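Undergrad: coords please:
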Amino acid sequence: MNPPPQNSAQMPDELKARKLHLNGIIVGIAGMKKLNARANEITKVETLTIDAIKAELDFIDIQLKRKGG
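TA: Here you go, the predicted structure:
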């Protein structure tokens, strides 16, 4: 895990950057599914991965609300 930031004012920016990155991963997964027509069904691993990313996004939203970001 990453060490906590030195400046607490930087934390909302880091959380926002992480949120953008995780959203990009979800979009990338969706894009790969569209490109590969034979892989229309979502595997259990993909479902678990997407669920974990969404849970992390929810956690980031909570942290941003606490920090006022």
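
Undergrad: rest of the way, CA atoms for contacts and neighbours
TA: Fine.

Undergrad: Does residue 15 touch residue 64 like I think?
TA: Yes. Using C-alpha atoms under 8 Å, residue 15 makes contact with residue 64 at a distance of 7.1 Å.

Undergrad: structure for this one too, so we can compare:
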Amino acid sequence: MNKPPQNSANMPDDLKARKLHLNGIIVGMAGMKKLNARENKDTKVERLTIDAIQAELGFIDHQMKRKEG
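TA: This next block holds a predicted model:
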């Protein structure tokens, strides 16, 4: 996958799109949990996935703040 240049003008738009996508994944995972009410606890893989997505969201927020200021 090719990374955009660091000084790309559309980088904030790319970050916003990625953030929306990752939030959608988390919401989708939560929706599946509601459908499967009997298995209401997270598996280790689900917990690791959620933690990784949240870490990526934090990194995206950091990059966006850096680009704004």
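
Undergrad: May I have the TM-score of the superposed chains?
TA: Once superposed, the chains reach a TM-score of 0.90 (TM-score structural alignment, normalised by the length of structure 1), with 69 aligned residues with a C-alpha RMSD of 1.8 Å.

Undergrad: Show me where structure 1 has its helices.
TA: Counting by DSSP state H, structure 1 has helices at residues 11-35, 44-67.

Undergrad: Is it possible to get TSV of these that adds distance to residue 5 of structure 1 and mean neighbour count?
TA: Converted to TSV, these look like this (distance: least, C-alpha to C-alpha, whole Å; neighbours: other C-alpha atoms under 10 Å):
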stretch	distance to residue 5 of structure 1	mean neighbour count
helix 11-35	7	14
helix 44-67	14	13
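
Undergrad: any chance of the ones you listed in CSV, plus distance to residue 1 of structure 1?
TA: Listed next are the helices of structure 1 as CSV, based on distance: least, C-alpha to C-alpha, whole Å:
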stretch, distance to residue 1 of structure 1
helix 11-35, 13
helix 44-67, 14
